[in-house]
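[1] With the input below, show me the fold.
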Amino acid sequence: MCRRDEAGLFFAPSKEPTAARLSREEAAKRVCARCPVMVECREHALLQPEPYGVWGGLTAAERRVVLARRRRRDLELKKAARSASTIAAAG
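    Below is the predicted model:
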């Protein structure tokens, strides 16, 4: 769907006012919400990571939050795995 829409809907023009940016991002997210490959698009943008635009229904700032949460979760899982292996070795 986004291929048929203007790229300007998904990417900010330089010096875009905040109200215009928020409105444009919401319009882009509505396009994403109807897209059959939204999840795949989002994962692509997270794995790259894409620094600009709306991808898979998320803005660049929202993607940074998701990535930070994933990093924290991965660190916690690694810590838990180390603790479990230490306990198993001691037992």
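[2] drop to CA atoms for contacts and neighbour counts, all remaining ones
    Fine.
[3] name the helices or strands packed onto the longest helix along the chain?
    The residue-count maximum for a helix in the chain (DSSP state H) belongs to helix 60-90. With contacts defined as 3 or more CA pairs under 8 Å, 6 or more residues apart in numbering; DSSP states H and E, the packing partners of helix 60-90 are helix 38-47.
[4] so what does the helix it packs on touch, helix or strand wise?
    Using 3+ CA pairs under 8 Å, 6+ apart as the contact criterion, the secondary-structure elements in contact with helix 38-47 are helix 60-90.
[5] mind listing what's buried in the helix it packs on?
    60, 63, 64 (16 or more other CA atoms under 10 Å).
[6] Now do the one helix or strand residue 20 maps to against helix 38-47, angle only.
    Assigned by DSSP states H and E, residue 20 belongs to helix 18-33. Using axes from the mean of the first three to the mean of the last three CA atoms, to 10 degrees, the direction of helix 18-33 lies 130 degrees away from that of helix 38-47.
[7] Proceed likewise with the subsequent sequence, for comparison:
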Amino acid sequence: MWVEDWTPRAACRAAQPDQLFVRGAEQNKAKQLCQGCPVRTECLAEALDNQIEWGVWGGMTERERRALLRRRPAASWRSVLENARTRGTVEAAPVSAR
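    You can find the predicted model right below:
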């Protein structure tokens, strides 16, 4: 099931924004916060569909998201990720595209 108002359920909702908008190796720490987040997919779709350029969203850095956007520039990422979730492959979708 897709969560429309996902932000109140995000694992990072109590985190300081500075924790998610970091550079270099610090991004790996930020990505760990996303592990197990119940709305990770919705967060990632938001960042991809709106081409958010900074920070870690849905467990992916801006560099990782740019790579996905280059491969499928016209994609509706909500549709892509929602369909992947329905098929049970949502965790493999972002990883396999790296």
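[8] care to give me the TM-score?
    Once the chains are laid over each other, their TM-score by TM-score structural alignment, normalised by the length of the first structure reads 0.64; 65 aligned residues with a CA RMSD of 1.8 Å.
[9] re the thing from before, export the buried residues of helix 60-90 of the first structure to a markdown table and tack on distance to residue 29 of the first structure?
    Compiled in a markdown table, the buried residues of helix 60-90 of the first structure are given as follows (distance: CA to CA, whole Å):
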| residue | distance to residue 29 of the first structure |
| --- | --- |
| 60 | 12 |
| 63 | 13 |
| 64 | 17 |
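[10] Tell me the one of these nearest residue 74 of the first structure?
    For the buried residues of helix 60-90 of the first structure, the closest approach to residue 74 of the first structure (CA to CA) belongs to residue 64, at 15.2 Å.
[11] Can you tell me what the closest one aligns to in the second structure?
    Pairing criterion TM-score structural alignment: the partner of residue 64 of the first structure within the second structure is identified as residue 66.
[12] Contacts only, for its match.
    The contact partners of residue 66 of the second structure, taken as CA atoms under 8 Å, 6 or more residues apart in numbering, number zero.
[13] how about a cut-off of 10 Å?
    Listed by CA atoms under 10 Å, 6 or more residues apart in numbering, the contact set of residue 66 of the second structure reads 48, 51, 52, 53, 60, 72, 73.
[14] do residue 94 of the second structure as well
    Remark: with contacts taken as CA under 10 Å, 6+ apart, residue 94 of the second structure is in contact with 41, 44, 58, 59, 60, 64, 65, 68, 81, 84.
[15] Among the residues you listed, which one has the most neighbours?
    For the contacts of residue 94 of the second structure, counting by other CA atoms under 10 Å, the largest number of neighbours falls to residue 41: 26 neighbours.
[16] how far away is the counterpart of residue 23 of the first structure in the second structure from residue 96 of the second structure?
    Structural alignment (TM-score structural alignment) places residue 23 of the first structure against residue 25 in the second structure. Counting by CA to CA, to the nearest Å, the gap from residue 25 of the second structure to residue 96 of the second structure is 22 Å.
[17] Residue 17 of the second structure maps to what in the first structure?
    For residue 17 of the second structure, the aligned position in the first structure is occupied by residue 7, per TM-score structural alignment.
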